[in-house]
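Peer 1: need coordinates for the below:
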Amino acid sequence: MSRTIVPAEFRPPRGLGNRHVQTLLPRLRPLVALERDTEILNLPDGDFVELAWVRPAPGRGNAPLFILFHGLEGSFDSPYARELLAAASSLGWRAVMMHFRGCGQAPNRLPRAYHSGDTADAYWLIGQLAKRYPRAIKVAAGVSLGGNMLLKLVAEQGGDGLDLAGAIAISAPLDLAASADALNRGFARVYQRHLLKSLRGKIAAKMAEASLPIGLTLQQLEQLDSFWAYDNQVTAPLHGFASASDYYRRASAGRLLGDIELPTLIVHAADDPFMPADLLARLPVPSDAVRVEIARQGGHVGFMESRHGHLSSWLTRRVARQLQDWMPMPHPLQVTTSRP
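Peer 2: A predicted model of the protein is given here:
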């Protein structure tokens, strides 16, 4: 095993180690109560993304900033989003999540959607936040699709191309073709069916309002029952790819792991049902800037543990610890002491 790839400390509760149980458990718990302010961030091409800012926010402008990118068809109401944003906020970070186009409370404007390699919107957001909070350290985290996107972005931009102190990728599908294959087998088809139903619904609504460059009828759209079929007929033509294979090859971040210069943590479960068990073995050795922690169990964005007799998110605890590690120490001149 590469020195950049190490075992994770996660251990599931007795009897709850099955990968599908771990994947589904977070959705069976009550959502963390969290207040937000919504901001519409306009993009250079005339479209927009919706930002969810955790409330209350720190009063000082140099408070550290935590930026979250969700997974496929995720939102502020995804269990992991609430958990991670709340944890960052409780540590004194200004916390914000970017909804990918069409994933917020309103459909996006343009005849397009979002995809796993779509780095331009995140790049624009981070640039805007750099201008707004120039003295704040910033850490970005991405979950599933958002994790793949974030790793691709930091690899493309190099060590100083982004105003980020670090990046965290969770359960990222680093080989999109392999993930599409994994989701088309066994019980994982349940996840595929659920996600495709949501994706098709959004595209159907757009087809009813305006023409889309995909050449499908609504009936043909409904018959797209695998990610290979959907990405070949919808994702690829909507976003300038020749085919699903072309999209998977160009959008997958795994091939870029050796190029990452920014301090980066990747958290992954070997039993993730969205990916093949040997995912990391298929990919280039990560650079020295990357630390990959692989848990033997944990499912897809699961990582539920027993803590003080209650089900708890090890994933949230691990991310919080990483944020604390990257939290800037106060400058000696900023520390004030009272005289005796």
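Peer 1: going forward, measure contacts between C-alpha atoms and count neighbours the same way
Peer 2: Noted.
Peer 1: which elements pack onto the helix with the most length in the chain?
Peer 2: When the chain is parsed with DSSP state H, its longest helix is helix 188-209. Judged by 3 or more Cα pairs under 8 Å, 6 or more residues apart in numbering; DSSP states H and E, the packing partners of helix 188-209 are helix 218-222, helix 227-230.
Peer 1: R135: which of the ones you listed is closest?
Peer 2: helix 227-230 (42.1 Å; Cα to Cα).
Peer 1: state the next helix or strand along the chain beyond that closest one.
Peer 2: On the C-terminal side of helix 227-230, the closest following helix or strand by DSSP states H and E is helix 236-238.
Peer 1: in the helix or strand following that next one, what's buried?
Peer 2: Counting by DSSP H and E, the element after helix 236-238 in chain order, helix or strand, is helix 244-251. In terms of neighbour count (16 or more other Cα atoms under 10 Å), helix 244-251 has its buried residues at A244, S245, Y247, Y248, R249, A251.
Peer 1: try stretch 34-46
Peer 2: Using 16+ other Cα under 10 Å as the burial criterion, the residues of stretch 34-46 that qualify are R36, L41.
Peer 1: residues contacting stretch 286-294, please?
Peer 2: Contact partners of stretch 286-294, identified using Cα atoms under 8 Å, 6 or more residues apart in numbering, comprise 4-8, 257-270.
Peer 1: buried subset of those as a PyMOL selection?
Peer 2: Applied in PyMOL, the following selects the buried portion of these according to 16+ other Cα under 10 Å:
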select buried, resi 5+8+257+258+259+260+261+262+263+264+265+266+267+268+269+270
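Peer 1: among the contacts of stretch 286-294, which are in strands?
Peer 2: Within the contacts of stretch 286-294, residues falling in strands by DSSP state E are I5, V6, P7, T264, L265, I266, V267, H268, A269.
Peer 1: dump those into TSV; add distance to Q105 as well.
Peer 2: Shown next, in TSV, are the ones in strands among the contacts of stretch 286-294 (distance: Cα to Cα, whole Å):
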residue	distance to Q105
I5	38
V6	39
P7	39
T264	31
L265	30
I266	29
V267	29
H268	30
A269	31
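Peer 1: one more sequence to fold, the one below, so I can look at both together:
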Amino acid sequence: MSLPYGKDFRPPWPLRNGHIQTMLSSSGVRRVLLPRAAKTVLQGAEPVVVDGGGGVRLTGAYTAQKTRSQARGLAVLFHGWEGSVDSTYVLQTGSRLLADGWDIFRLNFRDHGDSHGLNEALFHSCRIDEVIHALGDIAQRWPARPIALAGFSLGGNFALRAALQTSRVGIPLSYVLAVCPIIDPGEGLFSLEETAPWFYQAYFMRKWRHSLQAKQKAFPQHQYFEMSELNQHLRGLTEAMVLRHTDFPSLQQYLDGYSVAGDALLAMQIPATILTARDDPVIPVDAFEKLELPPNVELDIADFGGHCGFIRGYGMTSFTDDYIAARFNALVDEVVPTT
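Peer 2: Below you'll find the model as predicted:
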């Protein structure tokens, strides 16, 4: 058996359009059309709270596999910004890995899903320490080995940053796979504002404002933002969040704080794969092509797929399911690497 690669993804027209792929990836249409098998990870899922350290609590869901006498390992999944453990792509990937005999842990970042009332301070993208602490808690409580981690978009960025540190803090992570991760946040923010069609920024801003309103409702005694700040566009509201709710003195220093651009990934100690698409309208491919990577980090740039789409046809299933499953399974099975 050989591994699939991005070059193998050749969807039919009109799914060769990056905008269509991106819009379908998290659309309600896709959720309705997905086969029932893409939601089996919900069956028997145990909602849990994990320790993020320093009193921080993060929510998640654990599903034990039932197809093998012993699990292949533990698969941990990270959603994207303003997604959740119940995002379509997370359910679909989790269900695919579950069928292959992996135990599944789906983690919510702070203030994602229904977790706004758990921690008073706001989520921001530099809160990597609590995610790493949570991974340590997960590894102790569900000791299936190996542990493999997959993340999507911002979740892919978190996954790569966590993988850079898990060996240092003693978390036995064996492999990480990032789908369309944010590489250079400054460039990504500029892309959403200046080059991507207006409806992408509108989509993310609508979801972010809704999340902030849920946070305010959970902690009415705390004023998180002025109304004038909430009415700003992406850059303005992000800068207000940075100055109000982080220790970073400027927006640029905050964006640099979760960048994995340039040579940042040269320190990666475990095998890793980055999958992205050349037609991703949200995260420019240039950032990936500029990466300096060690031999154990695989960069795979497909021609098609949009942002976290990779939708194969009108059944709305994703190429990434087989892609992730094949590489996770390769940790425990004999697989012939080909290019």
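Peer 1: quick revisit: of the buried residues of helix 244-251 of the first structure, closest to S179 of the first structure?
Peer 2: Of all those, S179 of the first structure sits closest to Y248, with 9.6 Å by Cα to Cα.
Peer 1: so what corresponds to the closest one in the second structure?
Peer 2: Using TM-score structural alignment, the partner of Y248 of the first structure in the second structure is L255.
Peer 1: ditto for S198 of the first structure
Peer 2: The equivalent of S198 of the first structure in the second structure is K207 (alignment by TM-score structural alignment).
Peer 1: report the contact partners of its match.
Peer 2: E82.
Peer 1: strands along the second structure, start to end?
Peer 2: Going by DSSP E, the second structure shows strands at 46-53, 56-63, 73-78, 102-107, 147-152, 173-179, 272-277, 297-302.
Peer 1: how about a markdown table for those, with distance to S318 of the second structure added?
Peer 2: Below are the strands of the second structure laid out as a markdown table (distance: least, Cα to Cα, whole Å):
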| stretch | distance to S318 of the second structure |
| --- | --- |
| strand 46-53 | 25 |
| strand 56-63 | 21 |
| strand 73-78 | 16 |
| strand 102-107 | 18 |
| strand 147-152 | 13 |
| strand 173-179 | 12 |
| strand 272-277 | 13 |
| strand 297-302 | 14 |
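Peer 1: now, of these, which is deepest in the fold?
Peer 2: Among the strands of the second structure, ranked by average contacts under mean count of other Cα atoms under 10 Å, first place goes to strand 102-107 (a mean of 28).
Peer 1: quick one: the residues in the first structure that it pairs up with.
Peer 2: On the first structure, the counterpart of strand 102-107 of the second structure by TM-score structural alignment is residues 93-98.
Peer 1: distance between the matching stretch and the chain's centre?
Peer 2: Its chain's average C-alpha position is 13 Å from that of stretch 93-98 of the first structure, according to Cα atoms, centre = their mean, to the nearest Å.
Peer 1: and the contacts of that stretch?
Peer 2: Stretch 93-98 of the first structure has contacts (Cα under 8 Å, 6+ apart) with 49-54, 57-58, 63-70, 76, 81, 85, 88-89, 122.
Peer 1: coming back round to it: what distance do you get for the match of Y248 of the first structure to V242 of the second structure?
Peer 2: 9 Å (Cα to Cα, to the nearest Å).
Peer 1: what's the answer for G18 of the second structure, then?
Peer 2: Per Cα to Cα, G18 of the second structure is found 31 Å from V242 of the second structure.
Peer 1: which of the two has more neighbours?
Peer 2: More crowded of G18 of the second structure and V242, by other Cα atoms under 10 Å: G18, with 24 against 20.
Peer 1: OK, contacts around that one?
Peer 2: Residues in contact with G18 of the second structure, defined by Cα under 8 Å, 6+ apart, are D279, D280, P281, F304, G305, G306, H307.
Peer 1: at 7 Å what do you get?
Peer 2: With contact set as Cα atoms under 7 Å, 6 or more residues apart in numbering, G18 of the second structure has these partners: D279, D280, P281, F304, G305, G306.
Peer 1: which residues touch S125 of the second structure?
Peer 2: Neighbouring residues of S125 of the second structure by Cα under 7 Å, 6+ apart: Y258.
Peer 1: to which residue of the first structure is it aligned?
Peer 2: By TM-score structural alignment, S125 of the second structure lines up with S116.
Peer 1: do E239 of the second structure as well
Peer 2: Using TM-score structural alignment, E239 of the second structure sits opposite N232 in the first structure.
Peer 1: go on, D286 of the second structure?
Peer 2: In the first structure, the residue matched to D286 of the second structure (TM-score structural alignment) is D278.
Peer 1: with adjacent residues omitted, what lies nearest to its match?
Peer 2: A270 (7.5 Å; Cα to Cα, 6 or more residues apart in numbering).
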